[in-house]
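*Asks:* Got a predicted model here, sequence first, then my questions.
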Amino acid sequence: MKFTLKQARLLKGFKQTELAQKLGVHVQTYRKMENFPDSVTIGDAKKICEILGMSYDYIFFNNDSTFSREAERGISI
């Protein structure tokens, strides 16, 4: 099963402010990540996966997103 970033965050019991703090970003920056997954850098995605304890495979990013295309090309996350 795949999740949106918001669903994954809620599943793990984090508030936006908490996850933003753990990522070391402003809450507005984190909100942008949830609303616009294409804005998530590979580095931030790695951190998010580590914090949430989930593999990239479980967090849904739109198949048309730049992020997903990079992952398909074999860029390790």
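*Replies:* Structure's in. What do you need?
*Asks:* hey, let's count contacts and neighbours off CA atoms from now on
*Replies:* Noted.
*Asks:* For residue 12, which residues are in contact?
*Replies:* By CA atoms under 8 Å, 6 or more residues apart in numbering, residue 12 lies in contact with residue 52.
*Asks:* how near is it to residue 19?
*Replies:* As judged by CA to CA, to the nearest Å, residue 12 and residue 19 stand 10 Å apart.
*Asks:* likewise residue 47?
*Replies:* Applying CA to CA to residue 47 and residue 19 gives a distance of 10 Å.
*Asks:* Compare neighbour counts for those two and give me the winner.
*Replies:* Remark: of residue 47 and residue 19, residue 19 carries more neighbours, 19 against 16, as counted by other CA atoms under 10 Å.
*Asks:* hold the first one in mind and look at this next one:
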Amino acid sequence: MALSVKKARLLSELSQEQIAEKLNVHRQTYMKWEQNPDDMTVKKAKEFCVIVGIPFDEIFFSRESTLSRQSHTV
């Protein structure tokens, strides 16, 4: 089962601020990516995966995919 960006971060037990710092972006930018992961570049998405220790193909980086998944689980 693929994870949302937020869920992956929570599993890594890192705060939004810690992730943003490691990605070298402002916290506000990272917060927007949690809400709309489509805006994250592939390079930043891959960096994020390394930081949280979860493979790229196990995280949804598409808001549409995440919303679709949520509607099926409700």
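*Replies:* Arrived safely, thanks for sending. Bear in mind that the values here come from a model prediction, so they are computed numbers and not experimental data.
*Asks:* After superposing, what score do the chains get?
*Replies:* Overlay of the two chains. TM-score (TM-score structural alignment, normalised by the length of structure 2): 0.80; 65 aligned residues with a CA RMSD of 1.6 Å.
*Asks:* Give me the mean deviation of the helix or strand residue 43 of structure 1 falls within from structure 2.
*Replies:* With secondary structure defined by DSSP states H and E, residue 43 of structure 1 is part of helix 42-52. Superposing on structure 2 and averaging over aligned pairs (mean CA distance after the TM-score superposition for structure 1), helix 42-52 of structure 1 comes out at 0.6 Å.
*Asks:* Tally up the residues packed near the counterpart of residue 53 of structure 2 in structure 1, please.
*Replies:* Aligning on TM-score structural alignment places residue 53 of structure 2 opposite residue 53 in structure 1. Neighbour count for residue 53 of structure 1, taken as other CA under 10 Å: 11.
*Asks:* just residue 5 of structure 2 next, same as before
*Replies:* By the measure other CA under 10 Å, the count of residues near residue 5 of structure 2 is 26.
*Asks:* Can you tell me, leaving aside adjacent residues, what's nearest to it?
*Replies:* Sequence neighbours aside, residue 34 is the residue nearest to residue 5 of structure 2 in space, at 5.7 Å (criterion: CA to CA, 6 or more residues apart in numbering).
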